[in-house]
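[1] Whatever this is, show me its structure:
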Amino acid sequence: MSAKKSLAGLGLVMLAGFGISPLAGAVAAKRGLINDDDRFMALRDAAFHDDTFNAEQHAAALKNYEIPSYVDYYRLRSHLAKATNAEMREFLNKYEGTAIADRLRNDWLLLLGRRGEWDLFDQQYPLFVVADDNQVRCYSLLSKAVKQQKVAAEARNLLNSPRDYGEGCYALVTYLTANNQFNQNDLWTQMRMAGENAALPLAQRLGKLLEIPDRQVTDAIDKPALLLKKGPDVGRTAHELYLIALGRNAKNDHEQAAATLTRYSSQFSESERAMGWAQIALQAALKLEPEALGYWQKASNAPLSLEAFQWRVRTALREGDWKLVKSSIDNMPASLKSDPAWVYWLGRALKAEGKNEEARALFTSIADQLHFYGQLSLEELGQKIGVPAAVKPVTPEEIAPMEKNANLQRALKFYAMNLRFEGTREWNWELRKMSERQHLAAAELARQNNLLDRMVNTSDRTKGELDFSQRYPTPFNDSMYKTTQSLGLDMAWVYGLIRQESRFIMNAKSHVGASGLMQLMPATARYVAKKIGLGNFVPAQVNDVDTNIALGTNYLNMVLTDLGGSQALASAAYNAGPGRPRAWRAKLTRPVEGAIFAETIPFNETRGYVKNVLSNATYYAALFEKKPQSLKTRLGTVIPKGMTAGDPDLP
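    Okay, here's the model as predicted:
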């Protein structure tokens, strides 16, 4: 399994983030565009290749197509950069209030921001419903700044993901600097984040604002060893770049970076030394090095990125330093501190100090939330995890309006064409208007159309009306029961994993090629097929449900055995490959509870994956066994030892 594999199985082959089948136009052409759906696919393909001529030809032939708004959108999309404001207004006037109109407004706002048409931007921005585009947010602040408004504080809160900036956020930083809303400290804060994330394009742009030659910036981030061969030169620029280079060097050799900082310690101020140790600490923490704890302690009150704030806590958890856990969470920005993860771990730190009432208050504040930390908090309050009382099933009378709903029917049409990106956009757009009962009815419509991922995701939105038969379905139960029983494998865990892997999309395929319910990579499928004696196996068989279940469960059983029966380790192995959790465990200095191991997995995707799989499995077990369960028991304890048995060839 690849650590970059899609968690929910919705990462179907994508182009430019729009769900394009790169060969859609070619396939349609070979098939002779035998129907309007073929023609629509060809239009869509032309649009995303900026092929205005063919887009116009296809659109002209689709005058009577059942989804005219998308015909008009893809026609316009084919020449978006050259589209006039009049064309944009015409489309929005015609389709206002629809999902695709909101999509076009997103496109238009980006164009208006690039062009600096701020009056029109300000008219349109409040009408942008989804409002999830970071560049548009940056342009919104830039528009305010151009009008002499103070936006520096908002900008500092927004500009914390260097890899997602784009032109809008670069322009915001540039303008705020030129107009004295951002100072040198702000620019160096951004530069340090660029260094942490190896975001060289951002660093080079910042370098220009700081009047630093490109070569020096590039050397600090891409060739840190060259810069560190000698001591730091004098001046803030030299010191800041040297400290960034220390962090970059620590990614490969934290001990050498620490020795270098120690050697030249006297040449830095106290605050610079703290920043240097913070740079080294973060990289050592991401490598799970035990020395990271000491580095964090030396970092003292250094300014930290959001990522660094969280990894300081994770290091303290892994090393059992509850005092540092508490102080580190206390010092987090409010936006992080309120996250359920840090509410839970702060509660644990308070409990370790004997402050039981304060801890209980924190656990109680999230114990009703249906996720990993809510479940753990419930157990801290002395309860186990059960299934909520069943709600009244939705009736045919409640489902009937869903069957007639134009937006949901449009979504179903897109799903039938395997256009999941468009289908999900339309589906979610309609959910915004619904009550919880209507959500359950829409989820039931999804079930009737064999869209189990939509059923799960739609039902997951409710807070009062809870239907766990929708949230935690058990399709292919006979095959699953037979296979797991023969292997002695926990069926609840397997279902929990499938729910996370593919959301029960039978033909799910990730961007790295993992396929089917259990998202098997081709090499893994071949390996397991050979191991279990599945003769004449061919790759296409991986999408057969029974074969996928057989291969996936056997592989899961292999990694479970290889990793000593730990579901936490085996779940990580299924996502990231067995070698990585072995290495992560080998870095432990003491036994840790499974929740701490999961929290300190260095891959963001795998960390979330393991927590979600085991949370799912706990609910499935409660459903199957009809009694409350313990997530803590399922997580178990992870012991720092090398493997004593296992298959070294396991992929």
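[2] From now on I want contacts and neighbour counts done on CA atoms only, so please keep to that.
    Will do.
[3] how close does the nearest residue to residue 503 once chain neighbours are set aside sit to residue 473?
    Leaving aside its chain neighbours, residue 503 sits nearest to residue 453 (4.7 Å; criterion: CA to CA, 6 or more residues apart in numbering). Residue 453 sits 10 Å away from residue 473, taking CA to CA, to the nearest Å as the criterion.
[4] neighbour count winner among these two?
    Taking other CA atoms under 10 Å, residue 453 and residue 473 do not tie; residue 453 has more neighbours (23 against 20).
[5] Compute the distance between that one and residue 616, please.
    14 Å.
[6] Does residue 554 touch residue 529 like I think?
    No: assessed by CA atoms under 8 Å, residue 554 is found out of contact with residue 529, at 9.1 Å.
[7] Quick one: residues in contact with the helix or strand harbouring residue 55.
    Assessed by DSSP states H and E, residue 55 sits inside helix 52-60. Identification of contacts with helix 52-60 by CA atoms under 8 Å, 6 or more residues apart in numbering yields 39-40, 42-44, 46-47, 71-72, 74-75, 78-79.
[8] out of those, who has the most neighbours?
    Counting by other CA under 10 Å, top hit in those: residue 43 with 30 neighbours.
[9] Give me the nearest residue to residue 431, chain neighbours excluded.
    Nearest one to residue 431, counting by CA to CA, 6+ apart, is residue 439 at 6.8 Å.
[10] residues contacting the one you found?
    Here residue 439 is in contact with 431, 458-459, 461-462 (criterion: CA under 8 Å, 6+ apart).
[11] Determine whether the claim that it is in a helix is correct.
    Yes: membership of residue 439 in a helix is supported by DSSP: H, G, I helix; E, B strand; the rest coil.
[12] Any figure for the gap between it and residue 499?
    From residue 439 to residue 499 the distance is 19 Å (CA to CA).
[13] Next: residue 58.
    On the measure of CA to CA, residue 58 and residue 499 end up 39 Å apart.
[14] Please say which of these two ends up with more neighbours.
    Taking other CA under 10 Å, residue 58 and residue 499 do not tie; residue 499 has more neighbours (28 against 24).
[15] hang on, isn't that one packed against residue 615?
    No: with contact defined as CA under 8 Å, residue 499 does not count as touching residue 615 (10.7 Å).
[16] circling back: I'd like the contacts of residue 439 laid out as CSV, including distance to residue 168.
    CSV is the format used below for these (distance: CA to CA, whole Å):
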residue, distance to residue 168
431, 30
458, 33
459, 36
461, 32
462, 35
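[17] Those residues in helices, which ones?
    431, 458-459 (DSSP state H).
[18] If we ignore the residues flanking it in sequence, what's nearest residue 156?
    Residue 156 sits nearest to residue 186 (CA to CA, 6+ apart), 7.9 Å away.
[19] Following up with a second sequence; could you model it the same way so I can compare the two?
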Amino acid sequence: MKHVLAFLLVMAAVTAQAAGTDKDFLAAREAYRIGNEARLNTYAKRLRGHLLEPYVLYYQLKIRLDHASAEDVEAFIASHRDSPLSERLRAAWLKVLAKSERWDLFEQRLPDLRDADLELTCYALQSRARTNPDEVLEEARPIWFVTGRLPESCEPLMEALRASGALSPDDVWTRIRYALEAGRVSLARRLAKQLPAGEAPAPRVLEAARSNPGGYLERGRFNLKHRGGRETVMFAAHRLARTSPSQAARHWENLEDRFSPEERGYVWSLIGYLGARAHGPGALEWYSRAGENLSDRQLAWKVRAGLRAGAWPEVLAAIDAMTEEGSEQPAWRYWKARALMESGRTHAAEQILKPLATEFNFYGQLAVEELGGRIEAPVASYRPSTVEVDEMSQLIGLRRALELYRLGQRIDANREWRWAIRGFDDKQLLAAAEVAYRYENYDRAISTASRTVLLHDFSLRYPAPYREVLRTHAEQFALDEAWIYGLIRQESRFIVNARSQAGARGLMQLMPSTASWVAHRLGLKNWRWSRMTDVDTNINLGTYYMRHVLDALDGHTVLASAGYNAGPRRARAWRPESAIEGAVYAETIPFTETRNYVKRVMANTTYYANNFSQELQSLKQRLGIIHERDAGGERPLGDTP
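    This next block holds a predicted model:
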């Protein structure tokens, strides 16, 4: 009895000590975040020898990096090559060197960096411009056309381009167009100051076109004698097309004869693109007026408009017009094959489908079925031994990652994990995935197992934790277990306390308003938002909402998956005017996030059904047919969130 008591006392002391060091590490991290170097140094003393001491040392060095010696920085990088902290410090140090114009040391250390962001790229060009300005300006020119906000390090290069005459007014107008297309009117106004006198659009007129494009076009008081006036009218047509493509098309038909062929094509390409995204019946006609100067993004939506209309020749022509990089995406390879089959060119279609069928994605599954095969998960031909998994779990990078996960530092943990497994072969990846699974870090198990090239284990790519809880609620609400798992894998990758930027939480990523609505419908007592990280509560609420959305959308899992992500009202609004394949519906969802979401959920569901040895249902059967909307016969949504 005395020995047992002594053991318990020792264990209690160890637990208390661990809790203390946890608090010390989190306090050190907070001190670094707020810039309190004295407090950080106090906690650093307590954390000597700790597994995460490299992070504390990084915090200490980073907080005084502007004044740190090259020797201290390089010593840290050399000592921590097994951690992503070395690369993060190297990038930060290079920026310090550039800002202080220590160019010789900057150029010596830059080649050691694995990946340079745009800020460092511009600093590197600045450094080279000291000795070879003409060559550097030529390399810097493409940066001018970057659509987002440029880092400050790029501004001297842009100024040099302007001063050298390397930027023409057309180049300035191109970037103004990019800014206006993105709705960044203030940036467009700043850029316009670089135009020759008299060419810039009047700020007041530009604002009128932005705030009320339909009214601006209706009034017709334009100055089309100079480019600023013409670009403002084109911007108004584009702005109006965002909400009413057909109205924008009517206005532009009345105006286009007063514009150049290039300007006419430019506006029609925008109206066609936005019309296709809005499922406008006139989209293909609008595209036909745009000419051939279409981007891959615009061509993608021309393909989708063709799919909705059943216009297979248009689908094929649009894909063939894409760049090689664009047309090689799985989606366009699959739809090109389908278009070829529709034209009777079966052999050419099969030559595309056969390699596509080896890929483990939505289009790979569809390709398998087009070739007459059945979707099955590959047999796991290799499983690491217990010894191999134990050895892998002792890898210092994975140990640090697991400790960071335990402390809730997921971003740093993910970085540490990815750094640790870089360069792993298939066997090592599967062993690392087993480590992640053992510690219930299912998202890391999925991402790590999904990196393999030849050896695969789909029980790790498609894990099924919490199955007893999930099965209970699947039976309660008469839902397909495989579909629930397919949805959760996409929503949270089984991270129990997952939080989205929008505020959704838990395994099934319910928003606060949705969770409260469902809790009220279920009559849950003592409901609190904090309960959303409880597995049973989250799955209970999530599966109820799945059932509700499924019933509201004709029992169709494709529509219900879209509705779960974007809301059932949107899923209804996206229904076609005449029946289309479920795959076409999924492909033509206007929201990129929801479009990818639905395809992944349906592909996941197929693999889970295979793993659960359910009666095999093809992906095409699951996708089914989406019929036209029957507004009179729809189930009322009421206050459904």
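[20] circling back: most neighbours, which of the contacts of residue 439 of structure 1?
    residue 459 (27 neighbours).
[21] Alignment lookup: that one to structure 2.
    In structure 2, the residue paired with residue 459 of structure 1 is residue 449, using TM-score structural alignment.
[22] Between the two ends of stretch 436-456 of structure 2, how far is it?
    16 Å.
[23] hang on, I meant stretch 526-546 of structure 1
    15 Å.
[24] what do you get for stretch 76-92 of structure 2?
    With CA to CA, one end of stretch 76-92 of structure 2 sits 13 Å from the other.
[25] Structure 2: matching residues for the helix or strand hosting residue 324 of structure 1?
    Element membership for residue 324 of structure 1, per DSSP H and E: helix 322-330. Under TM-score structural alignment, helix 322-330 of structure 1 corresponds to residues 312-320 of structure 2.
[26] Enumerate the positions of that stretch that are buried.
    312-319 (16 or more other CA atoms under 10 Å).
[27] Which residues outside it are in contact with it?
    Against stretch 312-320 of structure 2 from outside (CA under 8 Å, 6+ apart): 299-300, 302-304, 306-307, 327, 332, 335-336, 339-340, 342.
[28] once aligned to structure 1, how far is it on average?
    Compared with structure 1 after fitting, stretch 312-320 of structure 2 has a mean deviation of 1.8 Å; criterion: mean CA distance after the TM-score superposition for structure 1.
[29] where exactly do the helices run in the stretch 501-650 of structure 1?
    Residue ranges of the helices in the stretch 501-650 of structure 1, as given by DSSP state H, counting those that start in this stretch, are 522-531, 545-562, 567-576, 579-586, 594-599, 604-625, 631-635.
[30] just how off-centre is the third one within its chain?
    Going back to what we said before, that points to helix 567-576 of structure 1. 18 Å (CA atoms, centre = their mean, to the nearest Å).
[31] contact partners of that helix?
    1-5, 497, 556, 559-560, 563, 578-581, 594, 597-598, 606-607, 609-610, 613-614, 634-636, 638.
[32] what stretch of structure 2 does that helix fall on?
    By TM-score structural alignment, helix 567-576 of structure 1 lines up with residues 557-566 in structure 2.
[33] in the superposed pair, what's the mean gap between the matching stretch and structure 1?
    Averaged out, stretch 557-566 of structure 2 is 1.0 Å away (mean CA distance after the TM-score superposition for structure 1).
[34] ok, residue 255 of structure 2 - how many residues close by?
    For residue 255 of structure 2, using other CA under 10 Å, the count is 15.
[35] Distance check, the aligned residue in structure 1 for it against residue 301 of structure 1.
    In structure 1, the residue paired with residue 255 of structure 2 is residue 264, using TM-score structural alignment. Here residue 264 of structure 1 is placed at a distance of 20 Å from residue 301 of structure 1 (CA to CA).
[36] hmm, back to that, relative to residue 95 of structure 1, which of the helices of the stretch 501-650 of structure 1 is closest?
    Taking CA to CA, helix 604-625 is the member of those nearest to residue 95 of structure 1, at 37.2 Å.
[37] what range in structure 2 matches that closest one?
    The aligned range for helix 604-625 of structure 1 is 592-613, by TM-score structural alignment.
[38] Check stretch 404-424 of structure 1 too.
    Stretch 404-424 of structure 1 covers residues 394-414 of structure 2 once aligned (TM-score structural alignment).
[39] Return the set of buried residues in the helix holding residue 55 of structure 1.
    Buried-residue list, helix 52-60 of structure 1, by 16+ other CA under 10 Å: 52, 54-56, 58-59.
[40] Next, the angle helix 52-60 makes with the helix or strand just after that helix.
    Sequence-wise, the next helix or strand downstream of helix 52-60 of structure 1 (DSSP H and E) is helix 68-77. Using axes from the mean of the first three to the mean of the last three CA atoms, to 10 degrees, the direction of helix 68-77 of structure 1 lies 160 degrees away from that of helix 52-60.
[41] by contact count, what packs against the helix or strand just after helix 68-77 of structure 1?
    Under the assignment DSSP H and E, the closest C-terminal helix or strand after helix 68-77 of structure 1 is helix 85-95. Contacts defined by 3 or more CA pairs under 8 Å, 6 or more residues apart in numbering; DSSP states H and E place helix 85-95 of structure 1 against helix 68-77, helix 99-115.
[42] by how many degrees do helix 85-95 of structure 1 and helix 99-115 diverge?
    Using the same axes, to 10 degrees: helix 85-95 of structure 1 against helix 99-115 is 160 degrees.
[43] how close does helix 85-95 of structure 1 sit to structure 2?
    Averaged out, helix 85-95 of structure 1 is 4.0 Å away (mean CA distance after the TM-score superposition for structure 1).
[44] Next, the buried residues of the helix or strand in which residue 176 of structure 1 is found.
    Using DSSP H and E, residue 176 of structure 1 maps to helix 166-178. Across helix 166-178 of structure 1, burial judged by 16+ other CA under 10 Å covers 168-177.
[45] next SSE after that helix?
    Elements were assigned by DSSP H and E; along the chain past helix 166-178 of structure 1, the next helix or strand is helix 184-196.
[46] same for that next one, what does it pack against?
    Against helix 184-196 of structure 1 (3+ CA pairs under 8 Å, 6+ apart) you get helix 200-209, helix 236-250.
[47] what's the next helix-or-strand element following the last one in contact with?
    What it means is helix 236-250 of structure 1. Counting by DSSP H and E, the element after helix 236-250 of structure 1 in chain order, helix or strand, is helix 254-263. If you take CA under 8 Å, 6+ apart as the criterion, helix 254-263 of structure 1 is touched by 228, 246-247, 249-250, 273, 276-277, 280, 283-284.
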